[in-house]
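Colleague: coords please:
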Amino acid sequence: MKRGFTLVELLVVLVIIGILIAIILPNALRAIRQANTKQCASNIRSIDTAAQLCFSENRNWAACDSMSELQPFFPDEDGDGLGDLPVCPFGVNYTLTGNATNGYRADRTGHFAPGNWPDQHN
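Modeller: The predicted model follows:
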């Protein structure tokens, strides 16, 4: 006599698998989102460092108002002679804006723009 799984046994296994997925999936998605957020924060710190280095070299914020002008100040990990620009894991571009009073700030929306950075000759 052949002995196989009954329909009830298969349904119980499927319900258990469904419950496990319902428990694990939200936690996994939350962990991925947190990792991406930390990567974004790290990228923004890299942009900040590149902007500071650019200003230190040029003593002029206007010389540091695009990613192409900041690119030499990023690490060159692929060996092509150009710095590797940070890529947002959320698929949006970074924005760097500034003013004479508060300096500048970076976030992860929109596009890279100098805002109204002052020309500083210090």
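
Colleague: drop to CA atoms for contacts and neighbour counts, all remaining ones
Modeller: Will do.

Colleague: Return the distance of residue 32 relative to residue 17.
Modeller: Plainly put, residue 32 is 22 Å away from residue 17 if you go by Cα to Cα, to the nearest Å.

Colleague: Here is the second sequence; please produce its structure so I can put it next to the first one:
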Amino acid sequence: MPSFVKPYKFDIQQGNFITQQDVAKLQVGMTKEQVRFIMGTPLLNDAFHTNRWDYVYRLLQADGNAIQSRYTVIFENERVARHGGENLPVNPTDILGPDATKEIPTGPLPSENPADDIKEGESAVGGDERAPVLK
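Modeller: Alright, predicted model coming up:
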């Protein structure tokens, strides 16, 4: 392959993306369900250590740099006893860039809502007659 031709490379994300804003919501005494609501399902959940949840995140950037963070939550009697980690970004834009907080529209596309396109007295399958209604 000629040296001036370079393949396109992209960022590869793996794991749970956790920020300092997320862990600031954690409090000692929270239940597992409350932790799962805030931080998501842990990437590592060992069957032999059910009272330890590990949230691991790795970003392999297109330029070859790797960013990794890890956060651990320890439970005692089904409640958070302690938690801590390393290399957590303050907010999503620190690692993922300014598009990380961009709102994504979630409404239906016009083609996904065909009932709005049908006029009164018109059949959904074509022609002037409507399909029979089953009761």
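
Colleague: Quick TM-score on the pair, please.
Modeller: The TM-score (TM-score structural alignment, normalised by the length of structure 1) is 0.25; 56 aligned residues with a Cα RMSD of 4.5 Å.

Colleague: Regarding residue 94 of structure 2, what is its secondary structure?
Modeller: For residue 94 of structure 2, the assignment made with DSSP: H, G, I helix; E, B strand; the rest coil gives helix.

Colleague: count of neighbours near it?
Modeller: The local packing count at residue 94 of structure 2 equals 12, with neighbours defined by other Cα atoms under 10 Å.

Colleague: for residue 84 of structure 2, what are its contacts?
Modeller: 71, 72, 73 (Cα atoms under 8 Å, 6 or more residues apart in numbering).

Colleague: tell me the SS of the second one?
Modeller: In three-state terms, and counting by three-state DSSP, residue 72 of structure 2 is strand.

Colleague: The residue lying closest to it once chain neighbours are set aside: helix or strand, and which one exactly?
Modeller: Leaving aside its chain neighbours, residue 72 of structure 2 sits nearest to residue 54 (4.5 Å; criterion: Cα to Cα, 6 or more residues apart in numbering). Per DSSP states H and E: residue 54 of structure 2 is located in strand 52-60.

Colleague: which secondary structure elements does that strand contact?
Modeller: Applying 3 or more Cα pairs under 8 Å, 6 or more residues apart in numbering; DSSP states H and E, one finds that strand 52-60 of structure 2 makes contact with strand 12-15, strand 44-45, strand 66-76.

Colleague: Need the residues that contact the second one.
Modeller: Where contact means Cα under 8 Å, 6+ apart, the residues beyond strand 44-45 of structure 2 that reach it are 52, 53, 54, 55, 56.
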